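Novice: I'd like to go over a predicted model; first the sequence, then the structure.
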Amino acid sequence: MTSKALILIEGSKMGNGLLYVRAASHLGLHSITLTVDPSQYDYLTTENAVAIQVDTDDLDALKNVCCRLQSTYKVVGISSALESAYAKVGRLCEDFGLPGPNPLSIEQCCDKFRQREILKQAEIPIPAFRLAENATEVKSAAAEIGLPAILKPAEGSGSYGVRLCRDMDELVEHADYMLCGTHRWNSSPRILVEEFAQGPHYTALLMGNEVVAIATASFGRAPHFVYREFTCPAPLSHNELERIADLSRSCLQALGLGWGPTAIELRWTERGPIVIEVNPRLSGTPDPQLVKLAYGIDLVTEHIKLAIGEKCDLRKRLSQSSAARFLVPDQDGMLDWIEGASSAAAVPGVAEVKLYAQSKTPLIRKGDYRDCLGYIVAASSCREQTAARLQQAVDLVHWSITQAKATVDDQINKMD
């Protein structure tokens, strides 16, 4: 009997890649990861997962590998945990007659400027925005929108290149960083200048057209947007939940989405909920773990079920509170040591302790998801108990960072 296989396009070093590999195995599927560099995903080795090296930017090369795999496996699905690969997933699914996302909808959604144009046309509340391709246009756009404003690349994820600019000096500095060769672009530089929407941050997690969960998040210190903590479910009234859910479904309709997972980021402002961004893929870790702990719904498994043509099951089996805290350093330098993970994991209610960083590793903060040293996840029957357990575990994890000598000298010089 021919083995059933799920093909995964690329993976993720700090995201859901491992969860997809494990979920596929639990469903009796062989996961085969197509990637430009198998060595970048450690979990492929630890999980004894199959990986094939291929240029994943080359759609024809991907098609050829998938065709060859069909001679050995029964390929029942194609998916990815990576946003940048998701449009290719849609095209491959079309070519091989498999369930999958609409690639055109994914492409226009991943273009953040185009996404905002569509949402604005559909009269969905969003922050004011302008597109800029040079420093002059950035300053002109900011003058129209007003400061503080947010600068971000028109494509990308993980808060990569996103910064709050509180005055003109910060605006010029970040525009120069993005336009003068420091920021890595996959195409011509295109910057979104966006109104800073102030208010609590929420993420609506959907599968198909169903809002599965609404979580709330907090961030570290400005001017960057590095996540500090997630809580699921968010402490919202029934009316507030319904307003966010209705707004989220309107986004799907406007953007032509509605198959598979979507993560929609919102802020609750003086004007009510407004949409910050629609991400046409499953939200990254630890969001799926939080939903599983809170409601008993495994979003990764249910996504794979859709991808292989089965019906997903989104019934809530639990009613708990879950939360995650990200471990983020407050300075650059050499990470001498990090310890306490086993002690934190032993705290009652702690479901996961994940450390990305290793001792004797240089740390240079970038103001995005890559700054994270790890995270801790906890759950219980009520929000207050979950918060207490999470804090207890966080207090048990410690690290030491030695500042680089040049950095110390720079600080001394500034004092002279």
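Specialist: Now that the structure is in, tell me what you want to look at. Numbers count the residues shown, from 1 in each chain.
Novice: Please count neighbours and contacts with C-alpha atoms only from this point.
Specialist: Noted.
Novice: what residues are up against A307?
Specialist: V76, G77, I78, S79, L98, P99, G100 (CA atoms under 8 Å, 6 or more residues apart in numbering).
Novice: neighbours around the last one, how many?
Specialist: Counted by other CA atoms under 10 Å, the residues lying close to G100 total 23.
Novice: That one reaches W259, doesn't it?
Specialist: Yes: between G100 and W259 a contact is recorded at 7.2 Å, counting by CA atoms under 8 Å.
Novice: Now stretch 227-239: buried residues?
Specialist: Within stretch 227-239, the residues that qualify as buried are Y227, R228, E229, F230, T231, C232, P233, A234, counting by 16 or more other CA atoms under 10 Å.
Novice: If you could redo that for stretch 178-186, that was the one I meant.
Specialist: Neighbour-count burial for stretch 178-186 flags M178, L179, H183 (criterion: 16+ other CA under 10 Å).
Novice: now do stretch 374-389
Specialist: Across stretch 374-389, burial judged by 16+ other CA under 10 Å covers G374, Y375, I376, V377, A378, A379, S380, R383, Q385, T386, A387, R389.
Novice: What lies in contact with it?
Specialist: Contact partners of stretch 374-389, identified using CA under 8 Å, 6+ apart, comprise 286, 290, 293-294, 319-328, 347-357, 390, 393-394.
Novice: From the residues you listed, which land in strands?
Specialist: Among the contacts of stretch 374-389, the members found in strands (DSSP state E) are 321-327, 350-355.
Novice: Second structure for comparison follows:
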Amino acid sequence: MTAPGPADDRPRLLMVMPYRQFVSKAQAEGFWVGALWDPRLETPEYLADVRARADLYAEADFGDPELLRRTLRTMAREHGATLVYHLGREETMVTAYEAAEDLHAELNPSEAIRRLADKAVMRDLLARHGLSPVAFEAVPTRREVPDAVERIGRPAVVKPTALAGSRGVFLWREARDAAEWTAVVDRYGYDGPFLVEEYLRGPEYSVETLSRDGGHQVVGITEKLLGPPPLFVEVGHVHPAPLPEDRVRAVEDLVTEFLTACGYLFGPAHTEVIWTARGPRVVESQARLGGDRIPRLVELATGLDIERAIFAALADRPAAPAAARATTATAIVRFFTFPPGRVDDVRGVEEAASLPYVDELTLRPGPGDTVPAVLDSKSRHGHVIVHGASPEEARARCAEVLAAIEVVIDNTVVRADGRTGPLGTPV
């Protein structure tokens, strides 16, 4: 455990798995920040950066709930932390909030976090409140899933309720899909529990909110670009979503009513919604910021730094947006998903990254690497973020970048937009 510096009078905030920018932005709003991480969840280089930024740094095995609770209680008492906060992965959120309640340092009731983190509990809550009706069944182990699929009716979506990041989500369309689904859950060594739901058809959106004293402000709605079934791994996002005003209001009303029913009081929430023929339906929600660089899209499009706004609100200050970029109205992230194989060459990355409207560009596979298959959000091959003054300009710029990046895989040229051709011929 890294010792803090000289005593000071800053309010003391103890955070579970805070990403490095959270540490810096909380400190910028006047907080002393203690950071607790499981070293298995990030690289040593990343955690060294967190350690260097934090006023206090410690590590623990998050797979042991009692150890996590005990470590949080010890850190909070020894260093005078008055708030305990978790904005990372949802698997350990409930445990962290239970420890915070023991210390009277919580920002939300642990039961509110459970209603958001546990997909089956969330569905029960929605059903009890008559919100977003969806046919579903919770089953404890994989053995019960095939029968539940038959009862719900194919096609059905099967979700591992204890996994996150699209891991193991599967569209079960035919009886013969049992073998493929079994292979998917085997990859994660997962046996249950599961949620089996009716397949909701329609465009999907991410709704970002900030809550304070039980009131919920919708920061923005982002359009999700989904990959093909049965895994539906996201291939991109567009912010703001191109939605008519009446649909915007309907989505906002559903999400804020849902968060109120959960008893959620403070912080960001990331809620996924599908617009069906029967109106909006909640897919799932988490007590954290959206992933996939959505906070950066919001900042590019609106000027609001959501991450810093959390800590401004925690410090009881208004979360006013920074000076918005006058020429930016739409921001897009697209993820690279190349076919599996050996990389012979990579072209166009440096040129694309230098374009003035490209905000970020990363491509992980390089010459000599083997490209893995994309099975979930963690296995995608990189991303690019572009912005434009209108949706049309942003989409055109994104298409230009995707067409400019080429990866030669097993003697075949593959562009980031998916077009392919033999080596030595124009794609």
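Specialist: Okay, I see it. Being a predicted model, the structure only gives us computed values, none of them experimental.
Novice: before we move on, back to that, looking at the ones in strands among the contacts of stretch 374-389 of structure 1, which is nearest L147 of structure 1?
Specialist: The nearest member of those to L147 of structure 1, counting by CA to CA, is F326 at 28.9 Å.
Novice: give the contact list for the aligned partner of that closest one in structure 2.
Specialist: Using TM-score structural alignment, the equivalent of F326 of structure 1 in structure 2 is F335. Neighbour list for F335 of structure 2: E234, V235, G236, R380, H381, G382, H383, V384 [criterion: CA under 8 Å, 6+ apart].
Novice: what's around the nearest residue to the last one once chain neighbours are set aside, how many residues?
Specialist: The shortest distance from V384 of structure 2 to any residue that is not its chain neighbour, by CA to CA, 6 or more residues apart in numbering, is 4.3 Å, and that residue is L361. Here the number of neighbours of L361 of structure 2 (other CA under 10 Å) works out to 19.
Novice: How about E101 of structure 2?
Specialist: E101 of structure 2: 17 neighbours (other CA under 10 Å).
Novice: Quick check: which element contains it?
Specialist: Secondary-structure element containing E101 of structure 2, defined by DSSP states H and E: helix 93-102.
Novice: List of residues touching that helix?
Specialist: By CA under 8 Å, 6+ apart, the residues outside helix 93-102 of structure 2 that reach it are 16, 65, 68-70, 72-73, 83-87, 106, 108-111, 113-114, 117.
Novice: Quick check on those residues: which are buried?
Specialist: 16, 68-69, 72-73, 83-87, 106, 108-110, 113-114, 117.
Novice: Is the counterpart of A35 of structure 2 in structure 1 in a helix, a strand, or coil?
Specialist: Using TM-score structural alignment as the criterion, A35 of structure 2 maps onto T33 of structure 1. Under DSSP: H, G, I helix; E, B strand; the rest coil, the three-state class of T33 of structure 1 is strand.
Novice: Just to check, T33 of structure 1 is in contact with L18?
Specialist: No: under the criterion of CA under 8 Å, T33 of structure 1 makes no contact with L18, lying 10.9 Å away.
Novice: Neighbour count for the two, which is higher?
Specialist: T33 (26 against 21).
Novice: Report the contact partners of the more buried one.
Specialist: I7, L8, I9, E10, G11, A49, V50, A51, I52.
Novice: Recalculate using a threshold of 10 Å.
Specialist: The contact partners of T33 of structure 1, taken as CA atoms under 10 Å, 6 or more residues apart in numbering, are 6-11, 17, 21, 41, 44, 49-54, 78-80.
Novice: for T141 of structure 2, same thing?
Specialist: P160, Y190, D191, G192, P193, F194, L195.
Novice: Go ahead and flag the most central residue of structure 2.
Specialist: G291 (2.8 Å; CA atoms, centre = their mean).
Novice: Just to confirm, what residue in structure 1 is aligned with that one?
Specialist: Matched to structure 1 by TM-score structural alignment, G291 of structure 2 sits across from G284.
Novice: circling back to that earlier point, can you list the buried residues of stretch 227-239 of structure 1 in TSV and add secondary structure and distance to I364 of structure 1?
Specialist: Converted to TSV, the buried residues of stretch 227-239 of structure 1 look like this (DSSP: H, G, I helix; E, B strand; the rest coil; distance: CA to CA, whole Å):
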residue	secondary structure	distance to I364 of structure 1
Y227	strand	17
R228	strand	18
E229	strand	21
F230	strand	24
T231	strand	28
C232	strand	30
P233	coil	33
A234	coil	32
